[in-house]
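In: just need the structure, nothing else, for what follows:
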Amino acid sequence: MSTCATVSRQLHEPMSATAPTATTWLLLEQPGPWGARALTSSHLDPDLGRSLERAAEGTGVRVALIRRPGRHADCRTPSVRHVYAAHTVPGDAWLHSAMTVDPARLLGLDFAALGRGDHHSFDAALGGRPHTGDPLALVCTNGKRDRCCALLGRPLAATLAASGVRGAWEVTHLGGHRFSPTLLILPYGYAYGRAEAHAVKDALHGVREGRVVLEGCRGRTAWERPGQAAELAVRTASGEHRADALSVVRTESLDTDGDAPRWEVTVAHADGRRWHVTVVRGVAEPPHPESCGAAVLGGPTRMDVTAVRELTVARSVPAR
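Out: Prediction:
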């Protein structure tokens, strides 16, 4: 039986606008095995995992577990853990890091403030500070969630680590199993699919220069799916690769009269230019599973860009 990743690749399914959504990522180191819902099915205290899920709900913060690439036997709990927080909104993207001996201290964070991009509670509660090391390359490897993540993600994570990528971590869940191996690069928050080691290294090199590599890009997690599609379409049309040059400033749902849902998304450039992008939700054809454990029920959905229009910006005329 073919895996979901094999089927998706054979169908050349587009990956644009399939990134997970989060304005801020909160990452806690947790070695050892992970279950399908890792926050409550790992060596992390399940009560703490449930409390973190509740605290993050509706704030724009997404909590995930990370571990170093390698074998993951049923090993002891670490005495000191890495913790990262990353805000992904353009113009205010940042990555802070900390170490903690007590993961329950994460409950002292102001999750609403973190979601808005305020790192002060992270720094105060955990002794966090700006991360000065390499960008993070988080590869989804949770085989209990989908076998493709283990079969394809773990070798990629191991290859990155063996080749000297110091920011390489395994992460619990990024969605889009059928695009395995999938990864997230922080601080900018661009997700990638069907990734190969050389492409990941190119993307990391781009981050160091403040650039986005579009090959294999699924979108920026700061935006909902219509915004992800619109931003990538404007990048393709304009040739803009600077990470913080573009922002999604408005997403308006259009009257569909029973047709497929549509949105008009406004994308703004830091230099004042603007674009209106029309995005339509469609269904991939032929229908195929979103993951290895899912039944085919007319999906998966996709975001199709049908128009990209650069707006004429009125220029003020100096008074004489």
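In: switch to C-alpha atoms for all contacts and neighbour counts from now on
Out: Noted.
In: run a quick neighbour tally on Pro226.
Out: A total of 28 residues lie near Pro226 under the criterion other Cα atoms under 10 Å.
In: buried set for stretch 205-216?
Out: Buried residues in stretch 205-216, counting neighbours by 16 or more other Cα atoms under 10 Å, are found at 205-207, 211-214, 216.
In: quick one: which of the residues you listed sit in helices?
Out: 205-207 (DSSP state H).
In: which among those gets closest to Pro20?
Out: Distance to Pro20 across those (Cα to Cα) is lowest for Val207, with 19.1 Å.
In: ok so, going back, turn the buried residues of stretch 205-216 into JSON lines, columns for distance to Tyr192.
Out: Shown next, in JSON lines, are the buried residues of stretch 205-216 (distance: Cα to Cα, whole Å):
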{"residue": "His205", "distance to Tyr192": "15"}
{"residue": "Gly206", "distance to Tyr192": "14"}
{"residue": "Val207", "distance to Tyr192": "13"}
{"residue": "Arg211", "distance to Tyr192": "14"}
{"residue": "Val212", "distance to Tyr192": "11"}
{"residue": "Val213", "distance to Tyr192": "10"}
{"residue": "Leu214", "distance to Tyr192": "9"}
{"residue": "Gly216", "distance to Tyr192": "5"}
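In: ok, of these, which one's closest to His96?
Out: Taking Cα to Cα as the measure, His96 lies nearest Val207 of those, at 15.7 Å.
In: that closest one contacts Asp134, correct?
Out: No - Val207 is not in contact with Asp134 according to Cα atoms under 8 Å; the separation is 9.4 Å.
In: tell me the one among the ones in helices among the buried residues of stretch 205-216 nearest to Val61.
Out: Using Cα to Cα, Val207 comes nearest to Val61 of those, at 21.7 Å.
In: gap between that closest one and Ala104?
Out: Distance, Val207 to Ala104, by Cα to Cα, to the nearest Å: 32 Å.
In: and His72, by the same measure?
Out: Counting by Cα to Cα, the gap from His72 to Ala104 is 23 Å.
In: what of Leu95?
Out: From Leu95 across to Ala104, the span is 21 Å (Cα to Cα).
In: out of these two, which sits in the busier spot?
Out: Shown here are Leu95 and Ala104; by other Cα under 10 Å, Leu95 has more neighbours (23 against 15).
In: could you give the number of residues near the residue lying closest to that one once chain neighbours are set aside?
Out: Take Leu95 and drop its neighbours on the chain: the residue closest to it by Cα to Cα, 6 or more residues apart in numbering is Ala86, 4.3 Å away. When neighbours are defined as other Cα under 10 Å, Ala86 has 28 of them.
In: please generate a structure for the following sequence too, so the two can be compared:
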Amino acid sequence: MNTCTTASRDLEEPLAGSAATARTWLLIEQPGPWGAKALVSSHLDPEVGRAVEAAADGTGVRVALIRRPGRHADHHASQRHRVYVAHTVPGNTWLRSTTVAAPEELLRLDFAALGSGRHGGFGAPYEGEPLAFVCTNGKRDRCCALLGRPLASALSSSGGEGSGGEGVWEITHLGGHRFSPTLLVLPYGYAYGRSSAADVKEVLHAVRSDRIVLHGCRGSSAWDRPGQAAELAVRRTTAEYRAGVLSVVHTTSVDRPTDPPVDAHAYNAYWDVTIAHMDGRRWTVVVARGASLPPRPESCGAALGSPARMDVVAVREASALRG
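Out: A predicted model of the protein is given here:
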């Protein structure tokens, strides 16, 4: 079957620097079917969905709906809704959870505070297994349903250490359909693509030890896309797999670098990204944005396009900062 996913995989499109960006995630349980714009096309009251979306706009909070894997009958069962709120910036990473009788209760939240990392006592600290959210919304792209739903089901039904089980949810949208199956892992907020059940079990096992798996990693949602690519490059260069020890402290748009020289025809933007380690070390990472060629569909049914890709062209360590 010729899909956006097979085209991206066959063309070896890089994953790094392709994650959705969000300092804070607000994830609301909503069973039943989802439409392409799930906040206004599901069993969630569309007026509530629009109001939550508007409240989150520009705050750094990304809102999505979640549901348990399995069959999703078209019914309007009345129940409490599980809600997760997660802030993913290193140094202030937290994950909190509660249930609400009606999602409109969430309109009382201070979204600006959530986006800046202040939870205001919402819910309670989540202390369970790491959470994996697999994108399964076939109304946005068929690859998410064809590849995501079997993955979520397999993870949910499998037993044993590292399986996920109760920590596995389906989610409405994570971006990057062509990288399906895609998932977000909390509490640290790293996104993954082209994932198998074995891959996800490895990721969840690592998170239990506060470590990050780099295979299939798209980046941390805490950073913009140049920062995502830069942080992963430093991890690969230094073999640093511990979660929460690296931060993007500065991203600056720059002219085309001459050291190292790059092909001016291959890229259309450049950044110097400063990555800091909690031990004081720093790196300057040169990231270049180019177009993925040859053209390929960014989603199934879409016209051929050249989606942006983030390439790291240099990683330079600076002197450690001294107090």
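In: still on that earlier bit, tell me the SS of the residue nearest to Leu95 of structure 1?
Out: With DSSP: H, G, I helix; E, B strand; the rest coil as the basis, Ala86 of structure 1 sits in strand.
In: just checking, it touches Leu186?
Out: Yes - counting by Cα under 8 Å, Ala86 of structure 1 touches Leu186, with 6.8 Å between them.
In: in structure 2, which spans are helices?
Out: For structure 2, the helices defined by DSSP H occupy 4-10, 46-56, 111-115, 142-143, 149-157, 197-208, 225-238.
In: list the buried residues in the last one.
Out: By neighbour count, with 16+ other Cα under 10 Å as the criterion, the buried positions of helix 225-238 of structure 2 are 225-235.
In: now swap in the third one and tell me
Out: Judged by neighbour count (16+ other Cα under 10 Å), helix 111-115 of structure 2 contains these buried residues: 111-112, 114-115.
In: how about the strands in the stretch 1-150 of structure 1?
Out: Here the stretch 1-150 of structure 1 has its strands, by DSSP state E, counting those that start in this stretch, at 24-29, 61-67, 81-87, 94-100, 129-130, 136-140.
In: what are the ranges of the strands in the stretch 151-300 of structure 1?
Out: Using DSSP E, counting those that start in this stretch, the strands of the stretch 151-300 of structure 1 run over 168-171, 183-186, 190-192, 217-220, 246-254, 262-269, 274-283.
In: put together CSV for these, with mean neighbour count and distance to Asp304 of structure 1 on each row.
Out: Below are the strands of the stretch 151-300 of structure 1 laid out as CSV (neighbours: other Cα atoms under 10 Å; distance: least, Cα to Cα, whole Å):
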stretch, mean neighbour count, distance to Asp304 of structure 1
strand 168-171, 26, 29
strand 183-186, 27, 22
strand 190-192, 28, 18
strand 217-220, 28, 13
strand 246-254, 17, 14
strand 262-269, 21, 9
strand 274-283, 20, 5
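In: now those as JSON lines including distance to Thr3 of structure 1?
Out: What follows is the strands of the stretch 151-300 of structure 1, written out as JSON lines (distance: least, Cα to Cα, whole Å):
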{"stretch": "strand 168-171", "distance to Thr3 of structure 1": "21"}
{"stretch": "strand 183-186", "distance to Thr3 of structure 1": "18"}
{"stretch": "strand 190-192", "distance to Thr3 of structure 1": "19"}
{"stretch": "strand 217-220", "distance to Thr3 of structure 1": "20"}
{"stretch": "strand 246-254", "distance to Thr3 of structure 1": "35"}
{"stretch": "strand 262-269", "distance to Thr3 of structure 1": "31"}
{"stretch": "strand 274-283", "distance to Thr3 of structure 1": "20"}
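In: quick one: the residue nearest to Gly219 of structure 2 when sequence neighbours are not counted from Ala269 of structure 2, how far?
Out: Leaving aside its sequence neighbours, Gly219 of structure 2 sits nearest to Gln228 (Cα to Cα, 6+ apart; 4.7 Å). From Gln228 of structure 2 across to Ala269 of structure 2, the span is 16 Å (Cα to Cα).
In: same question for Gln79 of structure 2.
Out: Going from Gln79 of structure 2 to Ala269 of structure 2 by Cα to Cα gives 49 Å.
In: between these two, tell me which one has more neighbours.
Out: It is Ala269, of Gln79 of structure 2 and Ala269, that has more neighbours when counted by other Cα under 10 Å, with 15 against 12.
In: quick one, which of the helices of structure 2 gets closest to Ala308 of structure 2.
Out: Between Ala308 of structure 2 and those, the tightest spacing by Cα to Cα is seen for helix 225-238, at 10.2 Å.
In: that closest one vs structure 1, average distance?
Out: Taken against structure 1, helix 225-238 of structure 2 registers an average deviation of 0.3 Å after superposition, with mean Cα distance after the TM-score superposition for structure 1.
In: who touches that helix?
Out: Helix 225-238 of structure 2 is contacted from outside by 16-19, 21, 214, 218-221, 240-241, 246-248, 251, 271, 273, 275, 283, 285-288, 310-312, 315, using Cα atoms under 8 Å, 6 or more residues apart in numbering.
In: make it 7 Å
Out: Applying Cα atoms under 7 Å, 6 or more residues apart in numbering, the external contacts of helix 225-238 of structure 2 come out as 16-18, 219-220, 241, 248, 273, 275, 285, 287, 310, 312.
In: could I get these as TSV with distance to Gly175 of structure 2?
Out: Shown next, in TSV, are the contacts of helix 225-238 of structure 2 (distance: Cα to Cα, whole Å):
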residue	distance to Gly175 of structure 2
Ala16	13
Gly17	12
Ser18	8
Gly219	12
Ser220	13
Tyr241	25
Val248	22
Val273	23
Ile275	25
Val285	25
Val287	21
Met310	16
Val312	21
